[in-house]
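Undergrad: Quick one, what's the 3D model for this:
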Amino acid sequence: MTLKLIIGNKAYSSWSMRGWLACKQSGLHFEELTVPLYNDGWDERKREEDIAPSSGKVPILWDGEAVIWDSLAILEYLADKVGRERFWPKDEVARGMARSMAAEMHSGFLPLRRACPMNLRKVYEGVTISDETRNDALRILGLWAEARARFGNEGPYLFGTYSAADIMYAPIVTRFVTYGFTLPGFAEAYVDAVLAHPWMEEWYQAAQNEEWVIEKFEIEPSK
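TA: Prediction:
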């Protein structure tokens, strides 16, 4: 049976990006259904059967009778299905750090996520960054630096080869670009590597082609 992934607008939905990248990483064939968020029919669609399990949130993965919502849960479900080595580093020390980084991304960095909503169709200059947001960015850069220094010798990604950690931090990469964060050289190289990944290029192109606009995510930040 073909997997079905329900996602939100590709220009704005960071958690949808993570779920979609997890499906791509699994290597399994999946059907993709985009549900435009927050437009006139959104409240009605949230009551529909396909969206109900997550109380109206996306992404949602359907696999026969299994219904999985929440991006990290989707990632772990797929890792169990196809083999965890496809998603996580083989070295147990690296794997422990990768899981910790993924969990921290899943539950943390709220000031950055709120102040810098994902918008793949915008690039701003001279944005005023609050201390809270800057502290989040510095914490993320510190995690990236440690992962790259300790485990990144075999490739351009956080743990060398593409992994669940890169999936979880991919939307942060886009935020750093959209809001013009000044990054150290190693982070710029990592950002370039993530954006050059074929799956990210595919997602970006689809985001540019979307016809939907969510006005609350189009407000230019203060300078």
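
Undergrad: switch to C-alpha atoms for all contacts and neighbour counts from now on
TA: OK.

Undergrad: Going by neighbour count, which residues of stretch 36-56 are buried?
TA: 36-37, 45-46, 51, 53, 56 (16 or more other CA atoms under 10 Å).

Undergrad: Now tabulate these in TSV and tack on distance to E65 and secondary structure.
TA: Below are the buried residues of stretch 36-56 laid out as TSV (distance: CA to CA, whole Å; DSSP: H, G, I helix; E, B strand; the rest coil):
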residue	distance to E65	secondary structure
P36	25	coil
L37	25	coil
R45	20	helix
K46	19	helix
I51	14	coil
P53	12	helix
G56	19	coil
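
Undergrad: For these, which two are the farthest from each other?
TA: P36 and P53 (17.6 Å; CA to CA).

Undergrad: list the buried ones in the strand or helix carrying A102?
TA: Here A102, judged by DSSP states H and E, is contained in helix 92-107. Using 16+ other CA under 10 Å as the test for burial, helix 92-107 gives 94-95, 97-98, 101-102, 105-106.

Undergrad: Please generate a structure for the following sequence too, so the two can be compared:
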Amino acid sequence: MKLIIGNKAYSSWSLRGWLAAKQSGLHFDEIIVPLFADGWEERKREDDLAPSSGKVPTLWDGEAVVWDSLAIIDYLADKVGRDRFWPKNEVARGMARSMAAEMHAGYTALRREFPMNTRKTFHDVTISEETRKDAVRILQTWAEARSRFGKDGPYLFGTFSAADIMFAPVVTRFVTYGFTLPGFAESYAETIMAHPWMEEWYAAAAKEPWTIQRIEDAVT
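TA: Okay, the predicted model is just below:
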């Protein structure tokens, strides 16, 4: 398998796909393409990215090509077993899938106002009412998952799952932009940030030579 991803400093969807590939336990080759760099329009039309029209992450498994992070999670779960990605309990699994889908389709204000940037931290940022509502909703779902299904470990459903994969980039945003979190959410964020795969991702992001200026200037 090979996984094509964008800049680790900025690409939240790439982080999800990469964590999913890690969670699968399968070997994969990692290919990084600097998003929006010179020649990007030509690069995204090359054979390996053309099926997704340049969307990352894109997973190739032989002749099979899968793009979109949630689709990659589902594809890999089919290969290695659903229980590696989703809670075994069907009630918990139903909630985990719903949270992942809501993250996939929603929280647009948070994502627009505070793009992922692993190499910066800000304090005392101004948060719009729309983004505040997104954050409150996210914290509500985290609280319910932890209280109902998190007794067997420090993650949303106890053990590390697809739900944590989907929300890991949100954790990075909360850290980057200095969100004030309630105690349980702060503990969860610390757990995610201390995960060895997250530490590996951050270390690689810190060494990248590329910048996307509009993201660097998102908060001044």
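
Undergrad: count of neighbours near G25 of structure 2?
TA: Residues lying near G25 of structure 2 (other CA atoms under 10 Å) number 11.

Undergrad: and it, how far is that from A9 of structure 2?
TA: 24 Å (CA to CA, to the nearest Å).

Undergrad: for Q23 of structure 2, same thing?
TA: 20 Å.

Undergrad: For these two, indicate the residue with more neighbours.
TA: Neighbour totals were compared for Q23 of structure 2 and A9, and A9 leads with 23 against 20 (other CA under 10 Å).

Undergrad: Just give me the match in structure 1 for that one.
TA: Matched across to structure 1, A9 of structure 2 falls on A11, judged by TM-score structural alignment.

Undergrad: can you give me the strands in structure 1?
TA: Using DSSP state E, the strands assigned to structure 1 run over residues 3-7, 30-34, 60-63, 66-69.

Undergrad: Figure out which of the ones you listed is closest to G180 of structure 1.
TA: Between G180 of structure 1 and those, the shortest gap by CA to CA is with strand 3-7, which sits at 26.6 Å.

Undergrad: The closest one packs against which elements?
TA: Helices and strands touching strand 3-7 of structure 1, by 3 or more CA pairs under 8 Å, 6 or more residues apart in numbering; DSSP states H and E, are helix 14-26, strand 30-34, strand 60-63.

Undergrad: Ok, which of those comes nearest V194 of structure 1?
TA: helix 14-26 (11.7 Å).

Undergrad: residues touching the equivalent of T191 of structure 2 over in structure 1, list them.
TA: Matched to structure 1 by TM-score structural alignment, T191 of structure 2 sits across from A193. Going by CA atoms under 8 Å, 6 or more residues apart in numbering, A193 of structure 1 touches 156-157.

Undergrad: what stretch of structure 2 does the longest helix seen in structure 1 fall on?
TA: Among the segments of structure 1 that qualify as a helix by DSSP state H, the longest is helix 131-151. Under TM-score structural alignment, the match for helix 131-151 of structure 1 in structure 2 covers residues 129-149.

Undergrad: Residues in contact with that stretch: which ones?
TA: 92, 95-96, 99, 107, 109-110, 113, 155-158, 184-185.

Undergrad: next one: stretch 178-187 of structure 1
TA: 116, 118-120, 122-127, 141, 144-145.

Undergrad: Between the two ends of that stretch, how far is it?
TA: One end of stretch 178-187 of structure 1 to the other measures 15 Å (CA to CA).

Undergrad: Equivalent analysis for stretch 3-19 of structure 2, please.
TA: Across stretch 3-19 of structure 2, the terminal residues are separated by 11 Å (CA to CA).

Undergrad: what's next to it, contact-wise?
TA: In contact with stretch 3-19 of structure 2 (CA under 8 Å, 6+ apart) are residues 28-35, 56-60, 68-70, 72-73, 115-119, 165-166, 168-169, 197, 201-202, 204-206, 208, 210, 215.
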